[in-house]
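Asks: Give me a model of this one.
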Amino acid sequence: MTFPQPSVDSYALVTGASQGIGAAMARDLAKAGYNLIIVARREDVLRTLADELEAAHGVEVVVHAADLSDYDAVTKLIDELEARKVTLCINSAGIASFGPFIEQDWGYEVNQYNLNATAVFRLTKAVLEQMVPRKQGAICNVGSAAGNIPIPNNATYVFTKAGVNAFTEALHYELKKQGIHVTLLAPGPVREAEVPAEEQSIVDKVVPGFLWTTYESCSQETLEGMAKNKRRVVPGPLSKAMDFVGSYGPRGVIAPIVGKFYSKMG
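Replies: Coordinates of the predicted model:
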């Protein structure tokens, strides 16, 4: 069981590639020589990234602008993937909401579910249709340390991420003997190395800088974990603390405390 290496006719699919973890992983994969299919809603941002990576690393970067909360848009992407050899898949696209579930915008909540869960579910199946017959491939689905516990005022997000966490880890065990690497990335808060004071959220202001994980370090740790076929990657000290507390702490105590904090982000 070997980790797929770059080749002239193969591609790494990265969703949510316009920013954050997705953009960092696209950059690292291009630097390592992988051709890319990058997906996000903002075509102009993707084009700029594609030009940057092609010029710097001599790889081919296919831009696919799409809103993956839309079922038909996911279908169109899957149709395109059938014409290309996809050896790596990073499902990074996702959104969140904060505040009481019943008070949220219902359209946004449905889109959040479709993007965070349904799109991941469908794209994972699509790439596995290629990978399993070849007995080689690697998938990373971005879940969350928040998916370990029920968090009031973050209900839809933890609903989707709990599903992604369990789904991905289940596939890790299922596909081991078939040569497919399946890794869950379960981060806590991740951000840019430097955040201007005027752009800082309540989380930025409360959490000391040394506890944060940057997008770049998150990407590097994740790709290393994928190569080793780790079941779960939890990057950085804050994420590891959240993962431990969420997995082993008393939910009846932890959930209300975290939920109160999240209510302030709504």
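Asks: okay, CA-based contacts and neighbour counts for the rest of this
Replies: Noted.
Asks: Need the three-state assignment for Ala170.
Replies: Under DSSP: H, G, I helix; E, B strand; the rest coil, Ala170 falls in the helix class.
Asks: Tell me how many other residues surround it.
Replies: The number of residues packed around Ala170, counting by other C-alpha atoms under 10 Å, is 13.
Asks: run this one through as well so I can compare:
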Amino acid sequence: MKNSFALITGASQGLGLYLSKELASRGYNLLLVSLPNENLASSSKSIENEFNVIVKFYETDLTVKNNIINLCDWANNYNISILINNAGCGGSKKITEASLDYIEKIIQLNIISTSFITKLIIPNLASNTKSYILNVSSMAAFSPIGYKTVYPASKKFIDYFSLGLREELKEFNISVSVVYPGPMKTNNEVSSRIEKQSGFVKSGVVSLHEMAFQSIEKMLQSKKRVIPGKLNKLSKVILKILPLNTKIKLLSKAIKKEIEV
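Replies: Alright, predicted model coming up:
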């Protein structure tokens, strides 16, 4: 681990920051990525001092193809044994009111950047005896949802993309895991949206610390799927049992109520 780095996108706040700290606590050096002006330099220095590891950072907008290529050119100067595709975005909005930029950003960040970064970092990962990829999906991947539409579809892509990669990359000793977070209070906007939800939804909130611990622990155990939180595991079972039309109606009704509030 002394000569090994973990590359984490969306690392300046929320789950990405906690995943970074969890890996640093296990002795991994870090390559942290976020948008500019999100205090990544300060966070990197703090982690470096607290855990006595090497932390390098790179600020860029991952919705731009050339930025992704430049990021990976930089990252591939280091020996990477862990890749965590955490950067993503979503939200709740009527499709009739969603701008093209809003839709494009979700697709660019959740689907295209994840695919491109993975493709460009695989040769680096394959140079190690054992490497890991952790892709961050969502509980939303388990059902279509009205008033979110594009977001759950993008997270279903992460689901299928990860499971296909897992099979394909076995020959390179690269283990691929996918984590499905439920509600997380990652920032003030998201916390506000969660508070408008039902008691059942709010009871499914898992702390960022616990989410990060379980994600890294299961990834290093080469688990295929990671669903942190007992209630989220139960929710997956329920969603699997419910008829498609029923779960779409139930989930869409809850989201409609949220945006109307």
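Asks: TM-score of the superposition?
Replies: After superposition, the two chains reach a TM-score of 0.91 (TM-score structural alignment, normalised by the length of structure 2), with 257 aligned residues with a C-alpha RMSD of 2.0 Å.
Asks: Show me what Asn52 of structure 2 aligns to in structure 1.
Replies: Pairing criterion TM-score structural alignment: the partner of Asn52 of structure 2 within structure 1 is identified as Gly58.
Asks: Give the helix, strand or coil label for the closest residue to that match other than its chain neighbours.
Replies: Distances taken as C-alpha to C-alpha, 6 or more residues apart in numbering place Gly33 nearest to Gly58 of structure 1, at 7.9 Å, with adjacent residues excluded. Secondary structure for Gly33 of structure 1, judged by three-state DSSP, is coil.
Asks: how close does the counterpart of Gly33 of structure 1 in structure 2 sit to Ile47 of structure 2?
Replies: The criterion is TM-score structural alignment: under it, Gly33 of structure 1 has Gly27 as its aligned partner in structure 2. For Gly27 of structure 2, the distance to Ile47 of structure 2 equals 11 Å [C-alpha to C-alpha, to the nearest Å].
Asks: Tell me if I'm right that the residue nearest to Gly58 of structure 1 and Glu54 touch.
Replies: No: using C-alpha atoms under 8 Å, Gly33 of structure 1 is not in contact with Glu54, being 10.2 Å away.
Asks: against structure 1, where does stretch 105-123 of structure 2 fall?
Replies: The counterpart of stretch 105-123 of structure 2 in structure 1, using TM-score structural alignment, spans residues 111-129.
Asks: what's the offset of the matching stretch from the middle of its chain?
Replies: Averaged C-alpha coordinates place stretch 111-129 of structure 1 at 11 Å from its chain's average position (C-alpha atoms, centre = their mean, to the nearest Å).
Asks: cool, stretch 120-131 of structure 2 as well?
Replies: Centroid separation for stretch 120-131 of structure 2 versus its chain: 20 Å, with C-alpha atoms, centre = their mean.
Asks: per the alignment, Thr156 of structure 1 corresponds to what in structure 2?
Replies: Alignment of Thr156 of structure 1 against structure 2 is given by TM-score structural alignment, with Val150 as its counterpart.
Asks: Leaving out the residues flanking it, which one is nearest to its match?
Replies: Leaving aside its chain neighbours, Val150 of structure 2 sits nearest to Ile103 (6.9 Å; criterion: C-alpha to C-alpha, 6+ apart).
Asks: where's that neighbour, which helix or strand?
Replies: Counting by DSSP states H and E, the element that carries Ile103 of structure 2 is helix 100-106.
Asks: With structure 1 overlaid, how far apart is that helix on average?
Replies: On superposition with structure 1, the average gap between helix 100-106 of structure 2 and its aligned counterparts reaches 1.0 Å (mean C-alpha distance after the TM-score superposition for structure 1).
Asks: so Val178 of structure 2 sits in a strand?
Replies: Yes: Val178 of structure 2: assigned to a strand according to three-state DSSP.
Asks: I'd guessed it sits against Phe157; true?
Replies: No: counting by C-alpha under 8 Å, Val178 of structure 2 sits too far from Phe157 to count as a contact (11.3 Å).
Asks: Look at these two and report which has more neighbours.
Replies: Neighbours around Val178 of structure 2 and Phe157, counted as other C-alpha under 10 Å, are more numerous at Val178. The numbers are 28 against 16.
Asks: Give the full set of residues in contact with the more buried one.
Replies: With contacts taken as C-alpha atoms under 8 Å, 6 or more residues apart in numbering, Val178 of structure 2 has the following neighbours: Leu134, Asn135, Val136, Ser137, Ile158, Asp159, Ser162, Leu163, Lys224, Arg225, Val226.
Asks: so how many other residues sit close to the residue nearest to Val150 of structure 2?
Replies: The criterion is other C-alpha under 10 Å. On that basis, Ile103 of structure 2 has 15 neighbouring residues.
Asks: Next: Lys156 of structure 2.
Replies: Burial of Lys156 of structure 2, expressed as a neighbour count using other C-alpha under 10 Å, amounts to 21.
Asks: just Asn188 of structure 2 next, same as before
Replies: The criterion is other C-alpha under 10 Å. On that basis, Asn188 of structure 2 has 9 neighbouring residues.
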